[in-house]
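Participant: only geometry, no sequence info:
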């Protein structure tokens, strides 16, 4: 892989287009661009505020979770004296959670949503997930920038450990994409998958220490919840915002789960491809 960066640009482009999946993205980049642009525009088409709706919801969310919780409700994080510590704890958890949830929610019905395009065109169906990833990352980066902006304005210390949020979000991205791809195929054959996922994720939300400090849980409960692959991801994100260097090794478990999801998604897709085309 390191040899790729030493190649001239034409040779580098040619080498990339020969890679699995990556080559499909390059060949159908026009389609990817068109779907991505349509997804972004569809969120504010016909609205008075237009593209501002990309920013207004995260602005309102950051305001609620920082000013309201810290100043009005006086929520405090045990063991940390700063008035905005709990707000940062909450924002870090929600940043990770929202990225995963958006990837799964947008991906689970992707094949059904693009049924006409899939039937009429011959292309790798996995490139349909690229726009989902781009839009989800855009929303997450807007939220992250707003959180960082609040930290600057409020005088909350910005520790060097904040850099660790990037590998955490990378693992969240991989897990959300892999799980979404698996659910997208299952949803073609079992239409109840979408409703089941909505209910399931409500339970997972409360099985993950996002709105409550993990310290209030008994050791037995903490041990049980540690099997939740989101548990170490959210904990690592919160640690990075609170100035504690997270244990990067703890990301190995959710990364392994994401790889398993991706392998299952690819296997199921390939084995059921013919039937999938008939069902959509």
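Facilitator: Now that the structure is in, tell me what you want to look at. All of these numbers come straight from a predicted model, not from anything done at the bench.
Participant: CA atoms for contacts and neighbours, from now on please.
Facilitator: OK.
Participant: How far away from the center of its chain is the one helix or strand residue 57 maps to?
Facilitator: With elements taken from DSSP states H and E, the one containing residue 57 is helix 56-63. Averaging C-alpha positions (C-alpha atoms, centre = their mean, to the nearest Å) puts helix 56-63 18 Å from its chain's average.
Participant: okay, now the one to match up with it:
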């Protein structure tokens, strides 16, 4: 693993330049250019907030704020969106860049890092847009927001580790990518993003607690809505799972990388 990390460090400029090139290509021939990186998430966050707080008037018990559910939903969507984007793009990244892999020699693990870096930048911009919407509703930041980087790290580790494994499997069996589209949809509804876990029947609540994404999403919801810090004991298992999966993905990648290009 040390050798892999050293090779990635040597190609750090290649990774960063690839991330910048990806964003530059996304907004090529656009008058507003990179400004769309802020306007798009800001519009999305505003629509959620206005519809849920002003039209549907959905409320959360014990919180006297008509925008509470909108804040809850946007917090959960932000956390889930980071996870889902890394998973979706990592699953197909080796196939998408198959021509590059065959023509240029570089550490193949750079590709998931480029995907992860791009997703993280999108996520930070979304959080900035959400913060603007929160201010509009008078929901001011608290010190609990400082815990969000911990949530980002755990989600990225978990998604990166799982994404690399799925990306490798998808090279050798393209059915993996199709199946994951369905699995992610089911996984989303087994994660308390749209609904409150307290509203679920006890028999389903016990199953939801087995979901490693639930405590990670709760970090965002607790910090952004309730202004509370996560319970350390509740993060023990997600931290072990995320870290273990991240390390395991490096090991399995080294075992499979020799046959990767041939399979493409």
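Facilitator: The structure has been received and is ready for your questions. These numbers come from a predicted model, not from an experiment.
Participant: TM-score for this pair?
Facilitator: TM-score of the superposed chains, computed with TM-score structural alignment, normalised by the length of the second structure, equals 0.92; 263 aligned residues with a C-alpha RMSD of 1.9 Å.
Participant: hmm, back to that, which residues of the second structure does the helix holding residue 57 of the first structure align to?
Facilitator: Mapping helix 56-63 of the first structure onto the second structure (TM-score structural alignment) gives residues 39-46.
Participant: Mean distance of the matching stretch to its aligned residues in the first structure, please.
Facilitator: With mean C-alpha distance after the TM-score superposition for the first structure, stretch 39-46 of the second structure departs from the first structure by a mean of 1.3 Å once superposed.
Participant: The helix holding residue 57 of the first structure - contacts with which helices or strands?
Facilitator: helix 129-154 (3 or more C-alpha pairs under 8 Å, 6 or more residues apart in numbering; DSSP states H and E).
Participant: Helix 56-63 and the helix it packs on, what's the angle between them?
Facilitator: Here the directions of helix 129-154 of the first structure and helix 56-63 differ by 40 degrees (axes from the mean of the first three to the mean of the last three C-alpha atoms, to 10 degrees).
Participant: so helix 129-154 of the first structure corresponds to what in the second structure?
Facilitator: With TM-score structural alignment as the criterion, helix 129-154 of the first structure aligns to 112-137.
Participant: in that stretch, what's buried?
Facilitator: 112-120, 122-123, 125-127, 129-134, 137 (16 or more other C-alpha atoms under 10 Å).
Participant: again with stretch 35-51 of the first structure
Facilitator: 35-36, 40.
Participant: Same question for stretch 176-186 of the second structure.
Facilitator: Those would be 176-177, 180, for stretch 176-186 of the second structure by 16+ other C-alpha under 10 Å.
Participant: Stretch 146-166 of the second structure now?
Facilitator: Buried residues in stretch 146-166 of the second structure (16+ other C-alpha under 10 Å): 147-148, 151-166.
Participant: element containing the alignment partner in the second structure of residue 197 of the first structure?
Facilitator: Mapped onto the second structure by TM-score structural alignment, residue 197 of the first structure lines up with residue 180. In the assignment (DSSP H and E), residue 180 of the second structure maps to helix 175-189.
Participant: For that helix, which outside residues touch it?
Facilitator: With contacts defined as C-alpha atoms under 8 Å, 6 or more residues apart in numbering, helix 175-189 of the second structure is touched by 80, 84, 88, 91-92, 166, 169-170.
Participant: Please apply the same query to stretch 267-280 of the first structure.
Facilitator: 111-112, 115, 118-119, 182, 185, 188-189.
Participant: so what corresponds to residue 257 of the first structure in the second structure?
Facilitator: Aligned partner of residue 257 of the first structure by TM-score structural alignment: residue 241.
Participant: What is the burial count for that match?
Facilitator: For residue 241 of the second structure, the neighbour count with other C-alpha atoms under 10 Å is 17.
Participant: what's it in contact with, if anything?
Facilitator: 158, 212.
Participant: mind checking the SS state of the nearest residue to residue 94 of the first structure once chain neighbours are set aside?
Facilitator: Nearest non-adjacent residue to residue 94 of the first structure, counting by C-alpha to C-alpha, 6 or more residues apart in numbering: residue 210, 6.7 Å away. Using DSSP: H, G, I helix; E, B strand; the rest coil, the three-state assignment for residue 210 of the first structure comes out as coil.
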